[in-house]
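Participant: Return atomic coordinates for the entry below.
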Amino acid sequence: MHTTYDWITTPLTASLLRGAIDVERTERGLLPHRLPAWARAQCTDPQLAMAESQPSGVRLAFRTRATAIELDTVPTKRLYVGAPSRPDGVYELLVDGRPAGRGSVKGGDTVTIDMTAGTAEVRSGAVGTLRFTGLSDEAKNVEIWLPHNETTELVALRTDAPVKPAPASGRKVWLHHGSSISHGSDAAGPTTTWPAFAASLGGLELINLGLGGSALLDPFTARTMRDTPADLISVKIGINLVNTDLMRLRAFTSAVHGFLDTVREGHPTAPLLVVSPILCPMHEETPGPTVLDFSTLGDGRLRFHAMGDPAERADGKLTLGVIRDELSRIVTQRAAEDPHLHYLDGRDLYGEGDAVELPLPDQLHPDAATHVRMGERFARQVFSAGGVFADRRV
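Facilitator: Down below sits the predicted model:
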């Protein structure tokens, strides 16, 4: 039997969002961003534009007695010519912090990307609707986590009871920056990207600046972190610099110092954790760039391979091994005057034994099970008793 609801439409405003750095009013609704407008204006790279507009860690948060919720959105679907279709982005519902439903939105805009030709075609699509029903009529805190890997314009929020912004949680804010792995890559949903899962285990409010393909020590990212209120801060540095073959060791050392200096301008005493890359066998001793292996597209698989030569390390080319050694040295040097600066070897989150049990499916990105494992390990090593953030977590 179809139930008829007396819908109440609540205006979508920034007050209903958590985890976003900025919001943009569009012709259709509200578009969350994870970089501010001034930073977006400084770099027109399409990869960055796509990554920062995908709302990893962004969620609607409100208090209501509603038994039914509808959310109209315009998702942006990505299609890669010659590659298998990507699954629709996942929205996850939490009620008083507990999982209560999940779903996807059909329709929306489509970006068709031809990686061999280097082209992208955009087609506009229709608004889609997400619906959750059967909720209790008790007053409750509701969160709807937006898809971590699908740009999402918010068009309308309807409920069968009034809505008001969720009260402040009182939890500490953890601000994290990293690559597509921190962004979420192949996680099963937005609450199980490794940073989101770690934050839930640690009882923290997450602001996730994991930017797929775009963790490149950009000064505007450092300034964004400097200006964003946070209690705990971490930066995961390395894999994208190898992927893009962006800089040599001389420039890398200076850029890391500059990035940390900028973050410290706004957070002089906050615990700051530098995390080196997780294990990625193809780039441990081989520099980038990283390129798509087009030979695998015919059988519907995406795989990457390293194009560099290990001998090029002598010329200052970066590998993950080189980056780990230099990050450890930099943190040790700076920690002599900055007792709140710490280092974590990324292989403690995903190392050689994990690569045997849970190999990277495309040789670059962790799968869903690995995201959960990494989140558990990060929470245990960083947030739990004895961890570098433990005494500042509550």
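Participant: alpha carbons only for contacts and neighbour counts from here, please
Facilitator: Will do.
Participant: and the longest strand anywhere in the chain, which residues are buried?
Facilitator: In the chain, taking DSSP state E as the definition, the longest strand is strand 69-80. Neighbour counts over strand 69-80 (16 or more other CA atoms under 10 Å) mark I69, E70, L71, D72, T73, V74, P75, T76, K77, R78, L79 as buried.
Participant: ranges for the helices of the stretch 151-300 of the chain?
Facilitator: 180-183, 194-202, 219-227, 239-244, 249-266 (DSSP state H, counting those that start in this stretch).
Participant: Please produce CSV containing those, extended by mean neighbour count and distance to E153.
Facilitator: Below are those laid out as CSV (neighbours: other CA atoms under 10 Å; distance: least, CA to CA, whole Å):
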stretch, mean neighbour count, distance to E153
helix 180-183, 26, 18
helix 194-202, 24, 21
helix 219-227, 20, 22
helix 239-244, 24, 27
helix 249-266, 17, 30
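Participant: Here is the second sequence; please produce its structure so I can put it next to the first one:
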Amino acid sequence: MNTEYDWITTPITAGLLRGALDLERTAHGLLPHRLPARARAQCADAQLAMAESQPSGVRLALRTRATAVELDTLPTKRHYVGAPPRPDGVYDLLVDGRLAARGSVAGGSTLTVDMATGTTGHRTGPVGTLRFTGLPATVKDVEIWLPHNETTELVALRTDAPVEPVPDRGRRVWLHHGSSISHGSDADGPSTTWPALAASLAGVDLINLGLGGGALLDPFTARAVRDTPADLISLKIGINLVNTDLMRLRTFTPAVHGFLDTIREGRPTTPLLVVSPLHCPIHEDTPGPSVPDLTALGAGRLRFRAAGDPAARASGGLTLAVVRDELARIVRQRAAEDPHLHHLDGRALYGEADYAELPLPDELHPDAGTHRRIGERFAALAFAAEGPFGAAQPSRKGPI
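Facilitator: This is a model prediction of the structure:
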């Protein structure tokens, strides 16, 4: 700890955090979760456990005169066998809503993943310290966005002036659920994932339930969405169901209906937007699963390919084209009785022409520039005056 400042230590509590659905006390401190404990108890999948504990969209939100902030954390770094080392997770400091600085915490624990065998290993490491200085000495709102792709235990918060939670600003709350793209894969920072960018442009508060590899129409996720107070809900459905080769069309259709039914049990009139998959050439007409390209991995690059058989479409195999058509049909059917249900073709956010200009580096995930494009387009389409979220009024007073 730096002794240059007269530090005040403030307990990290739920009142100082935004974007988490649950907080777990650990031996080191506080671990934010993006799925509640009941949901986590219903699934033993290691991929989902990793994804939901990575705090995409989770941030400390403080009102303070402090000019210096220190945050002790215990991060968990990921290392993929055969791939280049991943950079340390990024923390974004926002002052009155504007990105003011970025930092990282070295060290921490390590999760080693062997993509070829599916095995993992864990090594515990030391707590590290993040430090921001030179902040204006006026009353301001300070947000520290935690790394979207790095599990982060919060250990201690220190400032050189008292802090209090940011008061409710009366902004609408937007809850978004999706895959690793919504989670933020390959974005350059936690406040510049496409959902975070869209939320900033629209002036709404984000709860990001983008779960890398975990957008699989799980009933426990639907219940988490249903039970979380939100004014606006969007669901980006499809790519994970294709690249896990989890379902056939016969099971996909009722699973989508069931997911929507569960949400509507508690949120009957909340604006609800169903978004179909972005353009992704390897799976447009070829079912999953997605598998690592071992040739690229041997050359030190992480890249994916489709391992399914295009002929499987005849027996209900899911491709992105099949999923888009079926989602559009489902929403048309339900919208006859649900005027608050809407549909957005994901290719309006990132289509074939975008891929030609900004290809997916690993054939599945967009880079930082593409995240910005998707976020800007989503804000323009969904939050426009005539868009599905444009004229929505707060609905949190409805049943939960």
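Participant: Can you calculate the TM-score here?
Facilitator: The TM-score (TM-score structural alignment, normalised by the length of the first structure) is 0.98; 393 aligned residues with a CA RMSD of 1.0 Å.
Participant: re earlier: what's the closest of the buried residues of strand 69-80 of the first structure to D114 of the first structure?
Facilitator: D114 of the first structure has its nearest neighbour among the buried residues of strand 69-80 of the first structure in L79, at 8.6 Å by CA to CA.
Participant: how far away is the nearest residue in space to that closest one that is not next to it in sequence from M282 of the first structure?
Facilitator: With CA to CA, 6 or more residues apart in numbering as the criterion, L79 of the first structure has its nearest non-adjacent residue at 4.6 Å, and that residue is T112. Remark: distance between T112 of the first structure and M282 of the first structure (CA to CA, to the nearest Å) = 28 Å.
Participant: circling back to that earlier point, average distance between the longest strand of the first structure and the second structure?
Facilitator: Compared with the second structure after the fit, strand 69-80 of the first structure shows a mean deviation of 0.4 Å (mean CA distance after the TM-score superposition for the first structure).
Participant: Output the contacting helices and strands for that strand.
Facilitator: If you count contacts as 3 or more CA pairs under 8 Å, 6 or more residues apart in numbering; DSSP states H and E, strand 69-80 of the first structure packs onto strand 109-114, strand 128-132, strand 152-159.
Participant: Average offset of the first one relative to the second structure?
Facilitator: With mean CA distance after the TM-score superposition for the first structure, strand 109-114 of the first structure departs from the second structure by a mean of 0.9 Å once superposed.
Participant: Tell me the helices and strands packed up against the helix or strand that comes right after that strand.
Facilitator: Next helix or strand after strand 109-114 of the first structure toward the C-terminus (DSSP states H and E): strand 119-123. On a contact count with 3+ CA pairs under 8 Å, 6+ apart, strand 119-123 of the first structure meets strand 109-114.
Participant: Which residues does the strand it packs on contact?
Facilitator: Strand 109-114 of the first structure is touched from outside by 74-81, 119-126, with contacts defined as CA atoms under 8 Å, 6 or more residues apart in numbering.
Participant: Apply 7 Å and report the result again.
Facilitator: Contact with strand 109-114 of the first structure is made by 74-81, 119-125, as judged by CA atoms under 7 Å, 6 or more residues apart in numbering.
Participant: Can you tell me the centre-most residue of the second structure?
Facilitator: H183 (2.6 Å; CA atoms, centre = their mean).
Participant: which residues touch that one?
Facilitator: Residues near H183 of the second structure by CA under 7 Å, 6+ apart: S56, G210, L211, G212.
Participant: picking up where we left off before, wait, which of the buried residues of strand 69-80 of the first structure is closest to S179 of the first structure?
Facilitator: Using CA to CA, these come closest to S179 of the first structure at R78, 18.8 Å.
Participant: residues in contact with that closest one?
Facilitator: Residues in contact with R78 of the first structure (CA under 7 Å, 6+ apart) are T110, V111, T112.
Participant: what do you get if the cut-off is 6 Å, keeping everything else the same?
Facilitator: T110, V111 (CA atoms under 6 Å, 6 or more residues apart in numbering).
Participant: do R65 of the second structure as well
Facilitator: Contacts of R65 of the second structure (CA under 6 Å, 6+ apart): A137, T138, V139, A161.
Participant: Likewise for H28 of the second structure?
Facilitator: Listed by CA under 6 Å, 6+ apart, the contact partners of H28 of the second structure are V155.
Participant: In which helix or strand does it reside?
Facilitator: Counting by DSSP H and E, no helix or strand carries H28 of the second structure.
Participant: swap in the one 3 residues further on?
Facilitator: With elements taken from DSSP H and E, the one containing L31 of the second structure is strand 30-33.
Participant: I'd like to know which elements that strand is packed against.
Facilitator: strand 22-25, strand 151-159 (3 or more CA pairs under 6 Å, 6 or more residues apart in numbering; DSSP states H and E).
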